[in-house]
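Undergrad: After the sequence you'll find the predicted model.
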Amino acid sequence: MSETDKTKRAETKRVCVMGWPVEHSRSPLIHNYWIEKYGIENAVYEKRAVKPEEAEETIRNLNDLGYIGANVTVPHKETAYQVLPRRDRMASRIGAVNTIVTTEDGLEGRNTDGYGFIANLKEGAPDWDRSKPAVVLGAGGAARAVIAALWEEGVNEVRLVNRTKLRAEKLAADLSLPVLVIDWENRNAALPGAGLLVNTTSLGMEGNDPLDLDISKLPAEAVVTDIVYSPLITPLLEAARKQGLKTVDGLGMLLHQAVPGFEAWFGVHPEVTDELRRLILKDMGIEEET
């Protein structure tokens, strides 16, 4: 590489998404759309495939590799949390990092998944009643972010339902929040009086066990959302629509969680628009929503 090329590379604001695998990530499509839309000069967002055994070194040396920041996807979110000494409140609470930012004090790990979930919910169901209990299905990393965000938003009762009760209890303990853990066998009993039902599991998806849930137990004003966005309308959302319930698909969570990182890296607060949504849907092979 010539000295001129080295100088140009140093001047370029480079950001990546790192994961293993990473080819499926739609983050470059989102961020490069915004880079072009807002005229961010000398900026690029790219994919970087990082093997698990290389993740720690890559994260530590992010700036030396020419990056001002990064998104972190599976299976490196917990590694990033462990490696980075500086983390924001949500990353610390959730125990995972999905966004890395260069600050005056060095690299900082952040978690924007909860932000993305709440922003999507507010956009799709602005009248959602926070005073009523929220029911969360699943106890993985996504459920951690969702529950933490719900408490930040002022929801004072979260009912957590998971097939493995022990894992749900550990999640509640890790978050240090008064989450009500309910046995999977009693999952239908968690629905009456709820204002929100959130599915963070893959149950009901093709190739997985069905989601056996009697959503007729939900109040008529309840909102149902699924963090999965492929397919856009999951079996749960389809069933909720047939029952006349308000539904929010998971695509907006992907789009909104990208906003804080872009703003931190490039100094512009990007807007999640219908045009961007259509761009991602087209990439998914969906020309228009039904």
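TA: Perfect, I can see it now.
Undergrad: Please make it C-alpha for all contacts and neighbour counts, starting now.
TA: Fine.
Undergrad: residue boundaries of the helices in the stretch 101-250 of the chain?
TA: Along the stretch 101-250 of the chain, the segments classed as helices by DSSP state H, counting those that start in this stretch run 113-124, 141-152, 165-175, 235-242.
Undergrad: Format the ones you listed as CSV; extra columns: mean neighbour count and distance to Asp249.
TA: Converted to CSV, the helices of the stretch 101-250 of the chain look like this (neighbours: other Cα atoms under 10 Å; distance: least, Cα to Cα, whole Å):
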stretch, mean neighbour count, distance to Asp249
helix 113-124, 21, 8
helix 141-152, 21, 14
helix 165-175, 17, 24
helix 235-242, 17, 7
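Undergrad: Turn those helices into TSV, including distance to Glu23.
TA: Below are the helices of the stretch 101-250 of the chain laid out as TSV (distance: least, Cα to Cα, whole Å):
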stretch	distance to Glu23
helix 113-124	20
helix 141-152	21
helix 165-175	30
helix 235-242	26
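Undergrad: Tell me which of those lies nearest to Val224.
TA: helix 235-242 (6.8 Å; Cα to Cα).
Undergrad: what does that closest one rub up against?
TA: 204-205, 211, 215, 224-226, 246-249 (Cα atoms under 8 Å, 6 or more residues apart in numbering).
Undergrad: Second structure follows, compare the two:
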Amino acid sequence: MSAPSAPPYAEVIGDPIAQSKSPLIHGFWLEALGIAGDYRRAHVKSDGLAAYVAERRDDPDWRGCNVTMPHKAAIMDLVDDPGAVRGTIGAMNTVVRQPDGTLIGTNTDAAGFYAPLAELDLEGAPVVVIGAGGAARAVLFALARANVGPVTILNRSPLKAMGLLATFGLKGDVVALDAPLPPAVLLVNSSSLGMTGQPPLDLDLSPLPAGAIVYDLVYSPLRTGLLQAAEARGLDTVDGLDMLIGQAALAFELFFGAAPPEGRDDELRALLTAG
């Protein structure tokens, strides 16, 4: 008799990785659906990324991984790209293993980011985006599809940020991180500023009009200084769990072949915010 196959598993990789809540999310869904499987953290440094990918490629139980900082660009050189993610978003956050060992990279961040905004009419709306890394690429890709504009990027490296505006066909400007905010309907923090262990993000939000939305992709802590400042001004806020859960839902279906259970988001958020 042949030995029974091991349960399938997926992972989230990054450096650092201990703060990731993805195992909680996927574990909650696996249990709710009664799927025999696992989802783990894997601490992968930049100089070990290629070896990690090569090792997992030969593991038939490995269904794939989510990719977080700082690997969203580097991973593109190690996997197949049938959806032309490199030429569009320019960053991958999900790798899926095919039965023949082929590894396909994709991006679920853009759809996950935009899900809480989908019912809004943002066409022509002025937007501010903080940061110009892999998360910013997904954000700008989604915003370009929504025909927003103009877009002002706050970033340490103006040249890199200007390139992003051109890449996504967006009109706007690039200013320093300490520059005054322009009036904007939507402010998105796509940087790591304000994350636990990172420098704070101190912004004067007074230029934002009443009714503006402040969206912070950081989820550790969940109530960042930026969101607290926005709430103090009576502005609408979106926290990082919205994008985290949204992108995870798309990846979960790719990994395990089933959609997350419906009507369980409140339970999931309570789990993620406990303690």
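TA: Okay, I see it. Since the structure is predicted, the reported quantities are computational estimates derived from the model, not experimental observations.
Undergrad: Mind checking the TM-score on these two?
TA: For this chain pair, the superposition-based TM-score is 0.86 by TM-score structural alignment, normalised by the length of the second structure; 271 aligned residues with a Cα RMSD of 2.7 Å.
Undergrad: what two of the contacts of helix 235-242 of the first structure are the furthest from one another?
TA: Going by Cα to Cα, the pair spanning the contacts of helix 235-242 of the first structure furthest: Met205 and Lys246, at 20.3 Å.
Undergrad: which one of the contacts of helix 235-242 of the first structure is nearest Arg14 of the first structure?
TA: Asp249 (30.9 Å).
Undergrad: Return the residue of the second structure aligned against the closest one.
TA: Asp249 of the first structure maps onto Asp239 of the second structure when the alignment is built from TM-score structural alignment.
Undergrad: Look up how far Val188 of the second structure lies from that match.
TA: 10 Å (Cα to Cα, to the nearest Å).
Undergrad: what residues do those two have in common as contacts?
TA: Joint contacts of Asp239 of the second structure and Val188 (Cα under 8 Å, 6+ apart) are 215-217.
Undergrad: possible to save the residues you listed as JSON lines with distance to Gly133 of the second structure and neighbour count?
TA: Output for those, formatted as JSON lines (distance: Cα to Cα, whole Å; neighbours: other Cα atoms under 10 Å):
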{"residue": "Tyr215", "distance to Gly133 of the second structure": "16", "neighbour count": "25"}
{"residue": "Asp216", "distance to Gly133 of the second structure": "14", "neighbour count": "28"}
{"residue": "Leu217", "distance to Gly133 of the second structure": "12", "neighbour count": "27"}
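Undergrad: Tabulate those residues in a markdown table, adding columns for distance to Leu177 of the second structure.
TA: Shown next, in a markdown table, are these (distance: Cα to Cα, whole Å):
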| residue | distance to Leu177 of the second structure |
| --- | --- |
| Tyr215 | 17 |
| Asp216 | 15 |
| Leu217 | 17 |
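Undergrad: Among those residues, which are located in strands?
TA: 215-216 (DSSP state E).
Undergrad: nearest to Arg269 of the second structure, of the shared contacts of Asp239 and Val188 of the second structure?
TA: Leu217 (15.2 Å).
Undergrad: dump the residue contacts of that closest one.
TA: Per Cα under 8 Å, 6+ apart, neighbours of Leu217 of the second structure: 188-191, 239-241, 243.
Undergrad: go with 6 Å
TA: Contacts were defined as Cα atoms under 6 Å, 6 or more residues apart in numbering; by that measure Leu217 of the second structure touches 189-190, 240.
Undergrad: Name the member of these that has the highest neighbour count.
TA: Asn189 (25 neighbours; other Cα atoms under 10 Å).
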